[in-house]
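J.: need coordinates for the below:
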Amino acid sequence: MKKNQNSLKKYIVADKYGDMSAEDYLKSVMKVSSRNRQRLFRSKNVFVNGRPVHSKQRIKGGDMVAIRQFADDTYGVKPQIGPVDVLYEDDAVIVLNKPAGMLVHPAGQTDSFTLANFLAGYFQEKGQTITIRPLHRLDRDTTGCVLFAKKPEYQTRLEAQLKANTMHRFYQAIVMGTGIMEVYPDGCIRENIGKVPGMANRRRVDTKGQPAVTHFKLVEEMGPNTLLELWLETGRTHQIRVHMDYVGHPVLGDKMYGTPSRLITRQALHASGIQFQHPVTGQMVEVNAPMPADMQECMEKLKSYWK
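T.: So this is what the prediction gives:
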């Protein structure tokens, strides 16, 4: 493993953190992920007052704790040349517009032709070695914004925003039925989501599941269908699709939680925007993805038919 010899992240321990273990300090104060903590201690790249220490080493106020910043030497996935629609990029992050029919990253028996593989190919063509670090996922047939971090410390800071619900993700969905605001005038669905026994990839509303909160507002009603804008307070698997089905307004074309549609070959769900605090500058960044052609065509057909 190559080391960036000039990159040490240093902290002076405040008195209130005295008597913590080095492991707890990295976790609670320096916000180092579990995976990276293990890597740092194993490779003896955690230092207290200039000396390498083990994870249980006690620290005290005034100590200087430093960790080695590693330069990436692997993409983490097989680089492949493919479609990469860049919505935003700088030295810290990149946001891509994912097309329908593509996984965000390898999973199960699929280890190629994913968004992560194509992003690795994009970096490779630019002569950059950057490990692929997606901050969140989208279902295979959901389109739109996916955020990636270019360094582990940026990933850690962005993951903290996800956990604190300060990273905002926006969606557009064409759903079945109308009148949803009459039943949910506050535009909020608060229903726990859990796994369906015996069906690993399917979810359902379950009082014993994980808390899930979906906010929405009505954009337009088109005959028997409705265009909604939604934003997530939590990020459960299939959250929007499960919640919409539960309230009687499944996403149009959703083969798992609704019914297939002649108007569109997939669920009409699009991650239209993402808003986050930049991991370096601290400034708010907002990135938007235009509605894909198949959803636009679907809306045009609905409007034309129900004039």
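
J.: could you use CA atoms for every contact and neighbour count after this?
T.: Fine.

J.: which secondary structure element is home to Phe47?
T.: Taking DSSP states H and E as the criterion, Phe47 maps to strand 46-48.

J.: tell me what that strand is packed against?
T.: strand 64-70 (3 or more CA pairs under 8 Å, 6 or more residues apart in numbering; DSSP states H and E).

J.: following up with a second sequence; could you model it the same way so I can compare the two?
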Amino acid sequence: MSRALSYVVPPSWEGRTVQDFCRRYLGLSSRAFVKQKHLPGGLLRNGTPCRSVDVLAQGDVLVLQLPQDAAVYEPQEGPLSVVWEDEDYLVVDKPPHMPIHPSPGHSRDSLLNRVAFYYEKAGQTPLFRPLYRLDRDTSGLVVLGKNRVAVSSAQVGKRYYALCQGTLAGAGTIRAPIGLEPGSKIKRCCQEGGDPAVTHWKALASNEGHTLLELSLETGRTHQIRVHFASLEHPLAGDDLYGGSRVLLSTQALHCGRVQLTCPPLGAALHWESPFPQEWREAFPWVQTWSPA
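T.: The predicted structure follows:
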């Protein structure tokens, strides 16, 4: 369904151009703004079509008319843990063993297929997109934007939690470039000439030969956390692709437990937490003390 987004120009933005307001206040990317201004009626100021160079005054009402949405993913019925939702965003808690996107091996059992069913049941067809990706076997919070403006203007901060094998103490930063391992289409490794990758970590607790870590990323390389800790000879528990043992866990112990969403029209940043997976709590009861929720 089509929808219009309306914004009142605050005093501090008087005298700025429409493009300035959209790019800097709303946070639209250059590409998203160009697409928006070329839509029929895509930019309206006080009900009248306007140009990107037009100057705004305090109290002007700028309206962005969004295009008609169309379903992209095939609906598939299944459980969906909805954490929060408004007109522009949906936050869900993804279980492990579920890919975010459909693929040749998972054409209908992805998170986005279930989101499509969720909206079909509600009689809606928003053009939703995840703001970031989690690996198939990584659990935790996923934020989806429900229109082009929401996706382009959002800023997301994520806090991950992991259980690695062995004992680590203190905190640190791993700066090691990552690339494909020679001869593999899936596995990554730390290598010269790879893509820059930076992981910040803090040890929360150690017990039973494992360490619970809190992590944040400066970069978002494929398998980044898994590769970085495998390079330190502390692979994640359950991550057999990178040397971890599956004796206690069925998949890698990596969880997106805290998310912060900042978007200029929202005002204050929004925060959500997700508890550690049940499998963690059963195999390592001591981690529950540190669970985000």
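
J.: any idea what the TM-score is?
T.: Here the TM-score for the pair of chains, by TM-score structural alignment, normalised by the length of structure 2, is 0.80; 281 aligned residues with a CA RMSD of 3.4 Å.

J.: sorry, back to before: now find how far off-centre the strand holding Phe47 of structure 1 is within its chain.
T.: Chain-centre distance of strand 46-48 of structure 1: 31 Å, with CA atoms, centre = their mean, to the nearest Å.

J.: same question, stretch 209-222 of structure 1
T.: Stretch 209-222 of structure 1 sits 18 Å away from the centroid of its parent chain (CA atoms, centre = their mean).

J.: contact partners for the equivalent of Thr74 of structure 1 over in structure 2?
T.: Structural alignment (TM-score structural alignment) places Thr74 of structure 1 against Ala70 in structure 2. Applying CA atoms under 8 Å, 6 or more residues apart in numbering, we find Ala70 of structure 2 in contact with Met1, Thr125, Pro126, Leu127.

J.: which residues touch the third one?
T.: In this case it means Pro126 of structure 2. Pro126 of structure 2 touches Met1, Asp69, Ala70, Ala71, Tyr119, Lys146, Asn147, counting by CA under 8 Å, 6+ apart.

J.: including secondary structure, could these go into CSV?
T.: Formatted as CSV, these follow (DSSP: H, G, I helix; E, B strand; the rest coil):
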residue, secondary structure
Met1, coil
Asp69, coil
Ala70, coil
Ala71, coil
Tyr119, helix
Lys146, coil
Asn147, coil
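
J.: and the contacts of stretch 49-67 of structure 2?
T.: Under CA under 8 Å, 6+ apart, the answer for stretch 49-67 of structure 2 is 2-19, 36-37, 39, 41-47, 147-148.

J.: for stretch 277-296 of structure 1, same thing?
T.: With CA under 8 Å, 6+ apart, stretch 277-296 of structure 1 has contacts from 87-88, 92, 95, 97, 143-145, 154, 157-158, 161, 167, 172, 264, 268, 270-276.

J.: buried residues, it. List them.
T.: Neighbour counts over stretch 277-296 of structure 1 (16 or more other CA atoms under 10 Å) mark Gln277, His278, Pro279, Val287, Asn288, Ala289, Met291, Pro292, Met295 as buried.

J.: just stretch 252-272 of structure 1 next, same as before
T.: For stretch 252-272 of structure 1, by 16+ other CA under 10 Å, it's 252-254, 256-258, 260, 263-272.

J.: returning to that earlier point: so which of the contacts of Pro126 of structure 2 persist in structure 1?
T.: Retained contacts for the contacts of Pro126 of structure 2 in structure 1, judged by both residues aligned by TM-score structural alignment, their matches' CA atoms under 8 Å, are Asp69, Ala70, Ala71, Tyr119, Lys146, Asn147.

J.: now the helices: where do they sit in the stretch 1-150 of structure 1?
T.: 22-28, 34-42, 115-125 (DSSP state H, counting those that start in this stretch).

J.: turn the ones you listed into CSV, columns for mean neighbour count and distance to Pro79 of structure 1.
T.: Listed next are the helices of the stretch 1-150 of structure 1 as CSV, based on neighbours: other CA atoms under 10 Å; distance: least, CA to CA, whole Å:
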stretch, mean neighbour count, distance to Pro79 of structure 1
helix 22-28, 19, 32
helix 34-42, 15, 23
helix 115-125, 22, 4
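
J.: what does His97 of structure 2 align to in structure 1?
T.: Checking TM-score structural alignment: His97 of structure 2 goes with Gly101.

J.: that match: what's it in contact with?
T.: The contact partners of Gly101 of structure 1, taken as CA under 8 Å, 6+ apart, are Arg140, Asp141, Thr142.

J.: now a ChimeraX select for only the buried ones of those.
T.: Buried residues among those (16+ other CA under 10 Å), as a ChimeraX selection:
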select :140,141,142
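
J.: and the contacts of Gly101 of structure 1, which is closest to Arg35 of structure 1?
T.: Using CA to CA, Arg140 comes nearest to Arg35 of structure 1 of the contacts of Gly101 of structure 1, at 26.5 Å.

J.: check the alignment and tell me where the closest one lands in structure 2.
T.: With TM-score structural alignment as the criterion, Arg140 of structure 1 matches Arg136.
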